[in-house]
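K.L.:
here are the coordinates; sequence isn't available:
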């Protein structure tokens, strides 16, 4: 697979995941605790997508690697917040299963990509 094709696929996947999470969380009733978790999850999932776009537009390999480090960190944080929001009972695990699986796969792919760039 060419780099441009890989970039396009993951630009779309990260953006679609962010939109799915925003839509699911928008359906929930508000409370103080939920508001904090919702804000953190939306922030981390959208940051994953935005920073991957930055990876694709990086001016150097060092800049690309730095942004990719952020992508991996934010993707991992997104998994944490998905776990928190489901384990706290604000949304069912069944509703978040697809988002969790996709976030986990994105994290795995980006971690491997990061290792590849670091060599």
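P.N.:
Thanks, I have it. Since this is a predicted model, take the numbers as computed values, not measurements.

K.L.:
use CA for all of it now, contacts and neighbours both
P.N.:
Fine.

K.L.:
check which helices and strands the helix or strand hosting residue 48 sits against.
P.N.:
Residue 48 is part of helix 32-56, with elements assigned from DSSP states H and E. With contacts defined as 3 or more C-alpha pairs under 8 Å, 6 or more residues apart in numbering; DSSP states H and E, the packing partners of helix 32-56 are helix 3-26, helix 61-87.

K.L.:
also this one, for the comparison:
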């Protein structure tokens, strides 16, 4: 997957979360959880875009790690909605799957970038 496709995919994920939460009933509990999942979901794409414009390899890695953390955080908020019986698991299965895939993608990117940086530093 190239960076343009990952930018598009992470932005689509944010839009899907926004639409999903917009269709949920209004309650104090859901409002809090929706705000949190929207923040983390939108942060994934925003930080990936920033990573692509990174000023250094260290800056890139730092932002990729944030993407990984934010995608994983989305899973947490979605799981809380399920565990609190606020949303049926089947309703959000696709969103949880995408959050898991994005977490794995950013974990792999971060690992590769760290390994490449280590090799680069060893060859100096």
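P.N.:
That came in fine, so what should we check first? Fair warning: this is a prediction, and the values are worked out from it, not measured in the lab.

K.L.:
TM-score of the superposition?
P.N.:
In this superposition the chains share a TM-score of 0.92, using TM-score structural alignment, normalised by the length of the first structure; 115 aligned residues with a C-alpha RMSD of 1.1 Å.

K.L.:
in a markdown table: the helices and strands packed on helix 32-56 of the first structure, plus mean neighbour count and distance to residue 55 of the first structure.
P.N.:
Output for these, formatted as a markdown table (neighbours: other C-alpha atoms under 10 Å; distance: least, C-alpha to C-alpha, whole Å):
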| stretch | mean neighbour count | distance to residue 55 of the first structure |
| --- | --- | --- |
| helix 3-26 | 16 | 9 |
| helix 61-87 | 19 | 5 |
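
K.L.:
read off where the helix holding residue 48 of the first structure ends up in the second structure.
P.N.:
Counting by TM-score structural alignment, helix 32-56 of the first structure lines up with residues 28-52 of the second structure.

K.L.:
residue 113 of the first structure -> the second structure?
P.N.:
Following TM-score structural alignment, the counterpart assigned to residue 113 of the first structure within the second structure is residue 109.

K.L.:
hang on, I meant residue 8 of the first structure
P.N.:
Under the alignment (TM-score structural alignment), residue 8 of the first structure pairs with residue 4 of the second structure.

K.L.:
roughly how far apart are its match and residue 84 of the second structure?
P.N.:
37 Å (C-alpha to C-alpha, to the nearest Å).

K.L.:
how far away is the residue nearest the centre of the second structure from residue 122 of the second structure?
P.N.:
If you average the C-alpha coordinates of the second structure and look for the closest C-alpha using C-alpha atoms, centre = their mean, you land on residue 71, 2.5 Å from that point. Using C-alpha to C-alpha, one gets 31 Å for the distance from residue 71 of the second structure to residue 122 of the second structure.

K.L.:
same deal with residue 111 of the second structure?
P.N.:
As judged by C-alpha to C-alpha, residue 111 of the second structure and residue 122 of the second structure stand 17 Å apart.

K.L.:
with neighbour numbers in mind, choose between the two.
P.N.:
Neighbour tally, residue 111 of the second structure and residue 122, criterion other C-alpha atoms under 10 Å: the higher count belongs to residue 111, 15 against 8.

K.L.:
name the element that one belongs to?
P.N.:
Assigned by DSSP H and E, residue 111 of the second structure belongs to helix 93-122.

K.L.:
let me know the angle separating that helix from helix 57-83.
P.N.:
160 degrees (axes from the mean of the first three to the mean of the last three C-alpha atoms, to 10 degrees).

K.L.:
for helix 93-122 of the second structure, buried residues please.
P.N.:
Neighbour counts using 16 or more other C-alpha atoms under 10 Å place 95-96, 98-100, 102-103, 105-107, 109-110, 113-114 of helix 93-122 of the second structure among the buried residues.

K.L.:
for these, give me a markdown table that also has distance to residue 49 of the second structure.
P.N.:
Rendered in a markdown table, the data for those read as follows (distance: C-alpha to C-alpha, whole Å):
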| residue | distance to residue 49 of the second structure |
| --- | --- |
| 95 | 21 |
| 96 | 22 |
| 98 | 18 |
| 99 | 17 |
| 100 | 19 |
| 102 | 14 |
| 103 | 16 |
| 105 | 15 |
| 106 | 13 |
| 107 | 16 |
| 109 | 14 |
| 110 | 15 |
| 113 | 16 |
| 114 | 19 |
